[in-house]
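Visitor: sequence and predicted structure are below.
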Amino acid sequence: MNRLQFMNRMKEGLSPLEAQERAELLSDYEQHFEMGLSEGKSEKEIAVELGNPEDLIKEALGDRYFQDRKNLSQDRVHDEEQTTYNKSPQGSPSFPKETSNQRTTSRFLRATGLVFLNLLLALPILATIWALWVSLAGISISGILAPALAILDFIFVQKQVVLPELFVSLVFFGIGILVGIFALWLMKRIGRWTAGYFKWNQTVLKEKEN
């Protein structure tokens, strides 16, 4: 199932909800697809991660899901008995309607979990990665400035050109250029990872419990 098929099914299934609530849920699913695509996942993989649309619709509608199915059946088959729609199949899970207090509690628990995850694991790792990048940037800048420092040394200290020192400074200059190119590439990658992680935090805080 691709993105269009998934979203069309969710729009159709969530039609009994209030317009604002339906729009919020659809926006959450759209954000899942956007974030997954930015991480290189396919639309099919993202749809599988989100879960079966029917299960998601059941969760969102609660009792209204079964009432909606009953009304559809009555429109199609007027003479068929509708008692089977008022009972859950044996062994199948029930989907109670989520109350406002339950949603608030769920969001509080997710927020608490994210705080501990960020403080104990994510933020220290990100800080370490960025510190390593700063070190690389420092090495690059030092290497690039090496010839200039050598020339200053020749002018004000040595009073002559020292070929070995000049050669070494040029070597460090080349290394500084290469390290700088790598540091720029790495900065873009780390920046995307950092932005993606904080966007994932926002998505987790907004999404409904499965």
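Guide: Perfect, thanks for sending it. Note that the coordinates shown come from a computational prediction; the quantities given were computed from them, not determined experimentally.
Visitor: hey, let's count contacts and neighbours off CA atoms from now on
Guide: Noted.
Visitor: now the helices for this protein?
Guide: 3-13, 19-38, 43-50, 53-61, 63-76, 100-117, 123-153, 163-206 (DSSP state H).
Visitor: looking at those helices, which one is packed in the most?
Guide: helix 53-61 (a mean of 18; mean count of other CA atoms under 10 Å).
Visitor: what's the angle from it to helix 3-13?
Guide: With axes from the mean of the first three to the mean of the last three CA atoms, to 10 degrees as the basis, helix 53-61 and helix 3-13 are set at 40 degrees to each other.
Visitor: now for residue 68: which residues touch it?
Guide: Going by CA atoms under 8 Å, 6 or more residues apart in numbering, residue 68 touches residue 16.
Visitor: gap between it and residue 160?
Guide: Per CA to CA, to the nearest Å, residue 68 is found 91 Å from residue 160.
Visitor: chain center to stretch 133-153, what's the gap?
Guide: The chain centre lies 37 Å from the centre of stretch 133-153; the measure is CA atoms, centre = their mean, to the nearest Å.
Visitor: repeat that for stretch 47-67.
Guide: 22 Å.
Visitor: that one spans what distance, first to last residue?
Guide: One end of stretch 47-67 sits 26 Å from the other (CA to CA).
Visitor: cool, stretch 114-128 as well?
Guide: Terminal-residue distance, stretch 114-128 (CA to CA): 19 Å.
Visitor: now the residue nearest to the spatial centre of the chain, nearest residue through space, not along the chain?
Guide: The centroid of the chain falls nearest to residue 200 when counting by CA atoms, centre = their mean (3.3 Å). Distances taken as CA to CA, 6 or more residues apart in numbering put residue 35 closest to residue 200, at 7.6 Å, once the chain neighbours are dropped.
Visitor: ok, structure two:
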Amino acid sequence: MVQSKFMSQLKAQLQDLPKAEQQDILYDYEEHFRSGLEEGKTEEEIAASLGQPQAIAREVKEEFRGKEAKPKPSADSVGKAILVAVALGFFNLIFILGPFFAVVGVLISLFAASFALLLFPFALLFSWNQLSGSADWLIGVFAILASLGAGVLIGVGSIFITRWFYRLTMRYLQFNVKMIKGRQG
């Protein structure tokens, strides 16, 4: 099929679309032919690679109808979204915000405790010369090892809990957004 026949069939299939949309689509396919000819392809090869004009027009029309079918916000839907946002705001303020800050406080405390336990051995080492006798020395070594172990364990646990809490918070915020937009689920 040559370019003129392809383009005339495509134009005939696109008649029920607005003129501006038709011109854009036809221009795009003219560009396909122009670039294909520059690459040394024949008009028949280009037309065969593009497909049947009827199939192209059907896809273009479906896409155009899909764009037109998107819901436009109405006063009713905007009002519902505002009502849901206000209700969620009060709910979040009363029932969610307090526990959220409590968990954040606990996480900060865990990180602070981990940091303190990791710093304790250094403080103990600076006062090492005050330890006298072999029994005090062994207690100091045990305290250093216990402090380092507890600090590392609490720190690693805090990191995992923080990651879990972050994911949970993001899921809850996404749920709030879906509720405001009016989608279930």
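Guide: That came through, no problem. Model, not experiment: these values are computed from the prediction.
Visitor: TM between them?
Guide: The TM-score (TM-score structural alignment, normalised by the length of structure 2) is 0.55; 118 aligned residues with a CA RMSD of 2.6 Å.
Visitor: aligned partner of the residue nearest to the centre of structure 1 in structure 2?
Guide: Using TM-score structural alignment, the equivalent of residue 200 of structure 1 in structure 2 is residue 175.
Visitor: where's that match relative to residue 85 of structure 2, distance?
Guide: Noted for residue 175 of structure 2: a distance of 12 Å to residue 85 of structure 2, by CA to CA.
Visitor: okay, which residue of structure 2 is out on the far edge from center?
Guide: residue 133 (60.4 Å).
Visitor: tell me the residue in structure 2 aligned with residue 128 of structure 1.
Guide: So, by TM-score structural alignment, residue 128 of structure 1 is matched to residue 102.
Visitor: could you check how far its match is from residue 96 of structure 2?
Guide: In terms of CA to CA, residue 102 of structure 2 sits 10 Å off from residue 96 of structure 2.
Visitor: residue 116 of structure 2 now?
Guide: 30 Å.
Visitor: same check on residue 80 of structure 2?
Guide: Distance, residue 80 of structure 2 to residue 96 of structure 2, using CA to CA: 22 Å.
Visitor: likewise for residue 6 of structure 2?
Guide: Residue 6 of structure 2 is 62 Å from residue 96 of structure 2, by CA to CA.
Visitor: more crowded one of the two?
Guide: Neighbours were tallied for residue 6 of structure 2 and for residue 96 using other CA atoms under 10 Å; the higher tally belongs to residue 6 (21 against 12).
Visitor: ok, that one - contacts?
Guide: So residue 6 of structure 2 contacts 47, 53 (CA under 8 Å, 6+ apart).
Visitor: alignment lookup: it to structure 1.
Guide: Taking TM-score structural alignment for the superposition, residue 6 of structure 2 sits opposite a gap in structure 1.
Visitor: from residue 99 of structure 1, how far off is residue 26 of structure 1?
Guide: Distance from residue 26 of structure 1 to residue 99 of structure 1, by CA to CA: 19 Å.
Visitor: same check, this time on residue 124 of structure 1
Guide: Distance, residue 124 of structure 1 to residue 99 of structure 1, using CA to CA: 36 Å.
Visitor: now residue 122 of structure 1
Guide: Residue 122 of structure 1 sits 32 Å away from residue 99 of structure 1, going by CA to CA.
Visitor: got it, and residue 25 of structure 1?
Guide: Residue 25 of structure 1 is 15 Å from residue 99 of structure 1, by CA to CA.
Visitor: can you check residue 154 of structure 1 too?
Guide: 77 Å.
Visitor: the two - which one has more neighbours?
Guide: In terms of neighbours (other CA under 10 Å), residue 154 is the more surrounded of residue 154 of structure 1 and residue 99; the figures are 16 against 9.
Visitor: to which residue of structure 2 is the more buried one aligned?
Guide: Per TM-score structural alignment, residue 154 of structure 1 is aligned with residue 128.
Visitor: do the same with residue 182 of structure 1
Guide: In structure 2, residue 182 of structure 1 lands on residue 157 (TM-score structural alignment).
Visitor: try residue 26 of structure 1
Guide: Looks like residue 26 of structure 1 stays unaligned there (TM-score structural alignment).
Visitor: for residue 26 of structure 1, give its distance to residue 111 of structure 1.
Guide: For residue 26 of structure 1, the distance to residue 111 of structure 1 - CA to CA - is 21 Å.
Visitor: cool, and residue 163 of structure 1?
Guide: 62 Å.
Visitor: now do residue 100 of structure 1
Guide: Going from residue 100 of structure 1 to residue 111 of structure 1 by CA to CA gives 16 Å.
Visitor: repeat that for residue 209 of structure 1.
Guide: 13 Å.
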